[in-house]
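Novice: With the sequence up front, the predicted model follows.
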Amino acid sequence: MRAVVYEEFGRLPEVRVVPDPVPAPRGAVIRVAATGLCRSDWHGWLGHDADVRLPHVPGHELAGTVAAVGERVRGAWLGERVTVPFVCACGGCAACAAGAQQVCRRQTQPGFTHWGSFAEYVMIENADVNLVRIPDDLSFATAASLGCRFATAFRAVVAQGGVRPGEWVAVHGCGGVGLSAIMIAVACGARVVAVDVAPPALAMAGKLGAAVTIDGSTGDVAERITESTRGGAHLSVDALGSPATCAASINCLRWHGRHVQIGLLPTDPELPMARVIARELTVAGSHGMAAHAYPPMLDMINAGALRPDLLVTATIGLDDVPNALAAMGSGSPTGVTIIEPHAGDAPLTGCH
């Protein structure tokens, strides 16, 4: 198969022909119809993730058709249209038993712990636990965007953040996950303040329903959010992942506010803990969403309350990925970029 491969951190990847994957006994091989280009892939390429071993194929947001399954897979998955969470759970540890597969102690992550989806095929562990069937009328491109950014934002805003109608929600960073968080918060009846340094990102945030947009490159962001919301946000999400955005997210909260960290941070920052204590703030993380938790999100998509398809702003092929990945160092593109590994190929005619 063709795949995007890098052999050194920070060195431009190449598109190569590499061996086809085979399913693990409880795993499945998916013919990748679409996969998202995410800032997390950029972090992995730079060596910020200790799980990545070289040479490596990145990619963790994906959707496609199950092409092969292992001999110990119980479900009738062959030929099914599926997506997967970026955290693939083992299904047998204490966290999984408690329903918290997103923090599985033996988790695997395509594109990090093993070769990922910037390829024509990808192998996923523990198929019965991690595969999510997608409706026939949901495009592969839209489904691919759910596995990391959209699902992570959904759990961050709804479950971890506990958003309520009428609340003010601040979203710091309007990349794919930030725009997803804005759409979800608005659909839940909240009022959103969107923060970014890029005018196109802020313009898209406004189109998705943000009531206030703030240029984060000028002035005190936390103070401006406090003024705009007349007292501070009830819920604030750092969807970028930098010391500045993390601190601003906490500092913009009103008393008893909630901060949720989505964006990955290269290093652990100093936090304004005196404020956390004085205002009795809640600080939480959000690490994806388990496969079993997808139905409420899919129901809202099916009802038209959520439109993740509106976030897809570009579609590229495998040959475009190396330069697109490197370009993320200068800032994430507006919206979600989808990669189609089989663009121009003939339809799938049999199992792989």
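Specialist: Thanks, I have it.

Novice: from here on, contacts and neighbour counts on C-alpha atoms
Specialist: Noted.

Novice: Ends of stretch 51-61, what's the gap?
Specialist: End-to-end distance of stretch 51-61: 17 Å, with Cα to Cα, to the nearest Å as the criterion.

Novice: Can you list the neighbours in contact with that stretch?
Specialist: Applying Cα atoms under 8 Å, 6 or more residues apart in numbering, the contact partners of stretch 51-61 are 3-8, 35-38, 41, 44-45, 84-86, 109-119, 144-148.

Novice: Would you map the helices across the stretch 201-350 of the chain?
Specialist: Counting by DSSP state H, counting those that start in this stretch, the stretch 201-350 of the chain forms helices over residues 221-228, 243-251, 273-278, 294-302, 321-327, given from the N-terminal end onward.

Novice: Which positions in the shortest one come out as buried?
Specialist: When neighbours are counted by 16 or more other Cα atoms under 10 Å, the buried residues of helix 273-278 are found to be Val276.

Novice: now that helix: how far from the chain's centre is it?
Specialist: 29 Å (Cα atoms, centre = their mean, to the nearest Å).

Novice: one step back: looking at the helices of the stretch 201-350 of the chain, which is closest to Gly173?
Specialist: With Cα to Cα as the measure, helix 243-251 is the member of the helices of the stretch 201-350 of the chain nearest Gly173 (7.9 Å).

Novice: which other residues reach that closest one?
Specialist: When contacts are defined by Cα under 8 Å, 6+ apart, helix 243-251 is touched by residues 170-173, 221-222, 236-238, 259, 261, 265, 268-272, 275-276.

Novice: again, 6 Å this time
Specialist: Residues outside helix 243-251 that contact it (Cα atoms under 6 Å, 6 or more residues apart in numbering): Ala222, Ser236, Asp238, His259, Pro269.

Novice: what do you get for stretch 313-324?
Specialist: Everything outside stretch 313-324 that qualifies as a contact, by Cα under 6 Å, 6+ apart, is Pro13, Gly335, Val336, Thr337, Ile338, Ile339, Glu340, Pro341.

Novice: then this one, side by side with the first:
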Amino acid sequence: MKSILVEAPRRMSIVDLPIPDPTPGEVRIRVRHAGICGSDLHIFHGNHPYVQFPRVIGHEFAGHIDAVGDGVDPALEGTRVAVNPVVNCGQCYPCRAGRPNVCLNLQVVGVHREGGFAEYCCVPAQCAVPVPDEVDDRAAATVEPFSIAANMLSRTEVMAEDTALVYGAGPIGMTVIQALSGVHGLDRLIVADRIDSRLDWARTSGASIVVNTTRQSLAGTLAEAGLSPSLIIDAACHPSIVEEALDLASPAARIGLMGFSSEASAIPQRKLNAKELTLYASRLNNRKFPEVIGWMSHKQIEPERFISHSFPATAVHEAFALLEGHPIACCKVLLDFN
């Protein structure tokens, strides 16, 4: 089978590997489309702490079940599915507490185990989530990034009376913006970014106010509009954002952190306590695939607007070069294994 293998940092090849057989409890996916994530770029550059090389990467993918292992219903063969890459042990405290996405023995498909940048991939049967006919194959490959937004907004909760501020209108910010507007129907949605084209997209996706922070004061804009955000989502991941968010937040606000920056933020406890603010972190997704597939089925989000480019899988090097060299021109780049 055609597979995209990262053999070592900055060494990625298209190779032929044996088609895997599903073990007991697994299904084999015939992959149709797979999305390239920023973490795939980190793996390629050797900057991902959990990857051992060589590795077939890819954790955003969809296709259909073409074989099942022992203990799995054979009737599932042929089912169109999106693959949830979170594999948990089911035994540790986070799993027992209903938080399998932070399992102590967590494995992520395409990171800890072979991923979906291949014509075939085997995963635990529970990771293969059925996709209805009204969700097309390309949209199915974007369920995973939208599940990141679903998890964050589940953690923070969203209320009809919220005034929401989203930092960052890159790919992850875009999923949050679509969800806040299309799913939750917020009409007070502020988006801050440094790139006009992304802000233009945010405005057409439901943002009521957009702020280019290279030439506008976010605090000044909010003050002029008489708005104090009760929900703030940091989808840009810069340490200074958390510090600013404490100042801009309404009392009793919730602040969601989506990034993995290792840099420290200076957060005065007094500001947290004075406003009784709540900080939420979020990792991967906690069984959010059915919810996101429901959003797609009911046309509450527009995955087709999230997909900016498609390449045949054999052009993976060109796809990576585009993402790295022209990130502003890209949102979600898909690889096609048809």
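Specialist: Perfect, thanks for sending it. Predicted model, so just to flag it, every value in this text is computed and none were measured.

Novice: Need the TM-score between these chains.
Specialist: For this chain pair, the superposition-based TM-score is 0.89 by TM-score structural alignment, normalised by the length of the second structure; 334 aligned residues with a Cα RMSD of 2.4 Å.

Novice: about what we covered before: most neighbours of all the contacts of stretch 313-324 of the first structure, which one?
Specialist: Within these, Ile339 tops the neighbour count with 29 neighbours, counted by other Cα atoms under 10 Å.

Novice: can you tell me how far the alignment partner in the second structure of it sits from Arg80 of the second structure?
Specialist: Residue-level alignment of Ile339 of the first structure against the second structure, with TM-score structural alignment as criterion, gives Leu335. Summarising the geometry, the distance separating Leu335 of the second structure from Arg80 of the second structure, computed by Cα to Cα, is 17 Å.

Novice: Distance-wise, check the aligned partner of Leu202 of the first structure in the second structure relative to Pro171 of the second structure.
Specialist: Under the alignment defined by TM-score structural alignment, Leu202 of the first structure is paired with Leu199 of the second structure. With the distance defined as Cα to Cα, Leu199 of the second structure ends up 12 Å from Pro171 of the second structure.

Novice: for the helix or strand where Val193 of the first structure lies, packing partners?
Specialist: In this assignment (DSSP states H and E), Val193 of the first structure forms part of strand 191-196. Packing contacts for strand 191-196 of the first structure, counted by 3 or more Cα pairs under 6 Å, 6 or more residues apart in numbering; DSSP states H and E, involve strand 168-172, strand 212-215.

Novice: matching residues in the second structure for the first one?
Specialist: Mapped onto the second structure with TM-score structural alignment as the criterion, strand 168-172 of the first structure occupies residues 163-167.

Novice: before we move on, what about the shortest one?
Specialist: Equivalent residues of strand 212-215 of the first structure are located at 209-212 in the second structure, counting by TM-score structural alignment.

Novice: mean per-residue distance, that stretch to the first structure?
Specialist: Its match in the first structure and stretch 209-212 of the second structure itself, once the structures are fitted together, sit a mean 1.4 Å apart by mean Cα distance after the TM-score superposition for the first structure.

Novice: Show me what counts as buried in that stretch.
Specialist: Taking 16+ other Cα under 10 Å as the neighbour-count basis, stretch 209-212 of the second structure is seen to contain the buried residues Ile209, Val210, Val211, Asn212.

Novice: so the second one sits right up against Val191, yeah?
Specialist: The reference is to Val210 of the second structure. Yes: the pair Val210 of the second structure / Val191 is scored as a contact, 4.8 Å apart, by Cα atoms under 6 Å.

Novice: Just tell me what Ala151 of the first structure corresponds to in the second structure.
Specialist: So Ala151 of the first structure corresponds to Ser147, using TM-score structural alignment.

Novice: quick check, its match in a helix?
Specialist: Yes: with DSSP: H, G, I helix; E, B strand; the rest coil as the criterion, Ser147 of the second structure is assigned to a helix.

Novice: quick one: it and Asn47 of the second structure, what's the gap?
Specialist: Computed as Cα to Cα, the Ser147 of the second structure to Asn47 of the second structure distance reads 24 Å.

Novice: So the two - more neighbours on which side?
Specialist: Set side by side, Ser147 of the second structure and Asn47 show unequal neighbour counts under other Cα under 10 Å, the larger going to Ser147 at 24 against 13.

Novice: which residues touch that one?
Specialist: Contacts for Ser147 of the second structure (Cα under 6 Å, 6+ apart) come out as Asn285, Lys288.

Novice: number of nearby residues for the nearest residue to Phe146 of the second structure once chain neighbours are set aside?
Specialist: Residue nearest to Phe146 of the second structure in three dimensions, not counting chain neighbours: Thr175, with 5.5 Å by Cα to Cα, 6 or more residues apart in numbering. The burial metric for Thr175 of the second structure, expressed as a neighbour count using other Cα under 10 Å, is 23.
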